[in-house]
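Novice: model this:
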Amino acid sequence: MAPENASSDLSSEMELDAFRRLFPLRFHERHLIESIRPDGRPLGNARDTTLALGAVASASGSALAKIGCTTMLAAIKMEVMTPTPESPDEGCIAIDFHMPPICSPIVRPGRPAEVAPVIGKQLSDTILSSGMINLKELSLVGGKAAWMAYLDIYCLDADGALFDTALLSAVAAFSHLQIPAVSLNDDGRVVVVSDENGGKLKEEPVNKEKRKLKLSRIPFSLTCILHKNYILADPTAEEESIMETLVTVVLDSSYQLVSLNKPGGPALAYMPAVQGCIALTRQRVKELQKILDESISDREVD
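Specialist: You can find the predicted model right below:
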């Protein structure tokens, strides 16, 4: 009996897998009727989320973020620059988002992923408009020197909700960031203080030791799929490919709306569902803030 049961189970599993491949939308809709996802999640639940700060030893700030299988590595490099005449007492932030071929079978060598620049711009707009970082904190000498923070985010595994994971990795990297100590050398130029030059500098350091960047109104996001009367939080790549109406809500740590993005389609028809997405995002912000706080505490203990 055991071999026959095993053979029957295997046959059923193969039939289910074939049905999923041939009729993916019908396969998922059968689960929606039961208010559950193929991976066992309730419709409004996000996948397991983890953070690791200091993932890149050579960076001034870094983090590895995972939401389900989607994985992002963020690293910040600090360089001294001359501020612009329009903002003489402010530094700058430059963000690049990368999707190497290793992250997904749809990304081919030599052909950059079309979605990469879209996510990169969305990240820049979100971080700058949220008010998380006061650019004046990146000033060193008014009109003469300021910090340029280069943030590079690499997608290591693309399995849906790319923006949410990328934003989380960026926020975590800035939370981990330590701004180097700098001073003026004999030529009056700003230099990073090191063990070698610390005792030979003409002036007192502009900042005597490494310091953390003060963050406020930290943004977190949740992407949802709207399909018929259903709202699916934190979609996988498979879900995104067959149910195309996406809504990404960004709230700050005080639950104030930072942005809402729904590419294409009539906006008014989805307003009740959008309100549902915002409510789910409020819950998600609590989860992500707790994960971030625990990661920072663990890092400080280490």
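
Novice: okay, CA-based contacts and neighbour counts for the rest of this
Specialist: OK.

Novice: buried ones in stretch 55-63?
Specialist: Taking 16 or more other CA atoms under 10 Å as the neighbour-count basis, stretch 55-63 is seen to contain the buried residues 55-56, 59-63.

Novice: tell me what the lengthiest helix in the chain is packed against?
Specialist: Across the chain, the longest stretch assigned as helix under DSSP state H is helix 271-301. Under the contact definition 3 or more CA pairs under 8 Å, 6 or more residues apart in numbering; DSSP states H and E, helix 271-301 sits against strand 49-53, helix 162-176, strand 219-227, strand 230-233, strand 246-252.

Novice: could the buried residues of stretch 55-63 be laid out in CSV, adding distance to residue 238 and secondary structure?
Specialist: Conversion of these to CSV gives the following (distance: CA to CA, whole Å; DSSP: H, G, I helix; E, B strand; the rest coil):
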residue, distance to residue 238, secondary structure
55, 28, coil
56, 30, coil
59, 34, coil
60, 35, coil
61, 32, strand
62, 29, strand
63, 26, strand
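
Novice: To compare with the earlier structure, here is another sequence to fold:
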Amino acid sequence: MSITPFNVPIVPKLKRETILSLAKRGVRIDKRRLDQFRPISIQLGAAGKAHGSALVSIGNTKVLAGVKIEPGRPFPDTPEEGVLNVNAELVPLASPEFEPGPPDENAIELARVVDRALRESHAIDMSELVLIPGEKVWVVWVDIYVLDHDGNLFDASMLAAMAALMDAKIPNHQVLEDGSVEILGPGVEPLPIRKKVVSVTLGILGDTFIVDPSLEEEAVADGKIFFAFDDSGNIVGIQKSGPAWLDFKKVSVAMEIARNRYHNVLAALNKAFQS
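Specialist: The predicted model follows:
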């Protein structure tokens, strides 16, 4: 578990006191239960030119993820595996807190958290992405764009990335005698997904944990803790941000709350591919 910077906008003192007071009584400013997600929606194929894409909304937070698959060289230490790269961009129109320019530490952290959860879970069977062992493999790019920031970017980004990967199709291609790869057109073969990965983020308000914190709740929280789960319920990633101090007991409580709620996110993901 690593700790990262925690940058949020300032909330007026009166609203801060209201949010904290309500949380202590088991109530939230938007009338949700402490362990309740905002409405989740997933639109597949939102970026027509991508090999796979998904637009995810959790409440008013909106994140677009696109997947591009292209031939490239494997990493020297994994010559018989494909390559996965995850990038994130905090689009300036999504929040007054986001600025134009190269990815800042928050964008880098967001990409790293999603990337790590996908890798640690072995969500994709990378051995199935080899074209010529040691020389040519499929490189899978996942680009995450935050379009509207109203809190809980981790869960929205994780869900968008996973949905886009499940939506993706490997390009129709042929491997030529000289070792080059000719792309013939759009494909029909899906990526070899082994596991579905979703996450649950909790805001930390003193001794109280709240699921799927809104932006206002994040602004008054002492920190956040993120749990990523595979579809068998195994924890494949944990990340803490903010100054809140958590002992083993508190982490265990947070983990159980998250474990009881990851099914909600997984159900939304499965539903998107049933319609």
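
Novice: if we can go back for a sec, which of the residues in the longest helix of the first structure are classified as buried?
Specialist: Buried residues in helix 271-301 of the first structure, defined by neighbour count with 16+ other CA under 10 Å: 273-274, 277-278, 280-282, 284-285, 288-289, 291-292, 295-296.

Novice: Check stretch 202-222 of the second structure too.
Specialist: The neighbour-count check on stretch 202-222 of the second structure (16+ other CA under 10 Å) flags 202-205, 208-222 as buried.

Novice: start to end distance for that stretch?
Specialist: 11 Å (CA to CA, to the nearest Å).

Novice: In the first structure, what sits opposite residue 267 of the second structure in the alignment?
Specialist: For residue 267 of the second structure, the aligned position in the first structure is occupied by residue 290, per TM-score structural alignment.

Novice: Of the buried residues of helix 271-301 of the first structure, just say which sits nearest to residue 172 of the first structure.
Specialist: Of all the buried residues of helix 271-301 of the first structure, residue 292 has the smallest distance to residue 172 of the first structure: 6.8 Å, by CA to CA.

Novice: quick one: contacts for that closest one?
Specialist: Remark: with contacts taken as CA atoms under 8 Å, 6 or more residues apart in numbering, residue 292 of the first structure is in contact with 51, 172.

Novice: ok, which stretches of the stretch 1-150 of the first structure are helices?
Specialist: Read by DSSP state H, counting those that start in this stretch, the stretch 1-150 of the first structure holds these helices, from start to end of the chain: 2-22, 24-33, 115-130.

Novice: For residue 94 of the first structure, find the nearest of these.
Specialist: For the helices of the stretch 1-150 of the first structure, distance to residue 94 of the first structure was read as CA to CA. The smallest value, 7.7 Å, belongs to helix 115-130.

Novice: Report the buried residues of the closest one.
Specialist: Buried, per 16+ other CA under 10 Å, within helix 115-130 of the first structure: 116, 119-120, 123-124, 126-127, 130.

Novice: Tell me who's in contact with residue 157 of the second structure.
Specialist: Contacts for residue 157 of the second structure (CA under 8 Å, 6+ apart) come out as 56, 63-65, 110, 114, 144, 146.

Novice: In the second structure, which residue sits furthest out from the middle?
Specialist: Centroid-distance maximum for the second structure: residue 177 at 39.1 Å, with CA atoms, centre = their mean.

Novice: just to revisit the earlier point, report the two of the contacts of residue 157 of the second structure separated the most.
Specialist: 56 and 110 (15.5 Å).

Novice: in the stretch 51-200 of the second structure, which spans are strands?
Specialist: Counting by DSSP state E, counting those that start in this stretch, the segments of the stretch 51-200 of the second structure that form strands are 52-58, 61-72, 83-90, 130-132, 136-148, 169-175, 181-190, 197-205.

Novice: so where is the first one in the first structure?
Specialist: Strand 52-58 of the second structure corresponds to residues 61-67 in the first structure, going by TM-score structural alignment.

Novice: and what of the third one?
Specialist: Following TM-score structural alignment, the partner segment of strand 83-90 of the second structure in the first structure covers residues 92-99.

Novice: For residue 35 of the second structure, see how far away the spatially most central residue of the second structure is.
Specialist: Central residue check for the second structure by CA atoms, centre = their mean: the C-alpha nearest the mean position is that of residue 158, 1.5 Å away. To residue 35 of the second structure, residue 158 of the second structure is 19 Å away according to CA to CA.

Novice: Also residue 175 of the second structure?
Specialist: For residue 175 of the second structure, the distance to residue 35 of the second structure under the criterion CA to CA works out to 51 Å.

Novice: now do residue 17 of the second structure
Specialist: In this structure, residue 17 of the second structure and residue 35 of the second structure are separated by 20 Å, where distance is defined by CA to CA.

Novice: go on, residue 90 of the second structure?
Specialist: When distances are taken as CA to CA, residue 90 of the second structure and residue 35 of the second structure turn out to be 27 Å apart.

Novice: Please say which of the two ends up with more neighbours.
Specialist: Neighbours per residue (other CA atoms under 10 Å) separate residue 90 of the second structure from residue 35, with residue 90 holding more: 27 against 16.

Novice: residues in contact with that one?
Specialist: By CA under 8 Å, 6+ apart, the contact set of residue 90 of the second structure is 98-99, 103, 107, 145-147.

Novice: which of the residues you listed map to contacts in the first structure?
Specialist: Counting by both residues aligned by TM-score structural alignment, their matches' CA atoms under 8 Å, those that remain in contact in the first structure are 98, 103, 107, 145-147.

Novice: between those residues, which has the most around it?
Specialist: Using other CA under 10 Å as the contact criterion, the top neighbour count among these goes to residue 146, which has 25 neighbours.

Novice: In contact with it, which residues?
Specialist: Residues in contact with residue 146 of the second structure (CA under 8 Å, 6+ apart) are 62-64, 88-91, 94, 153, 157.

Novice: Repeat that for residue 174 of the first structure.
Specialist: 61-62, 76, 213.

Novice: ok, back up a step: same list (the helices of the stretch 1-150 of the first structure) but as TSV, adding distance to residue 175 of the first structure.
Specialist: Shown next, in TSV, are the helices of the stretch 1-150 of the first structure (distance: least, CA to CA, whole Å):
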stretch	distance to residue 175 of the first structure
helix 2-22	41
helix 24-33	38
helix 115-130	13
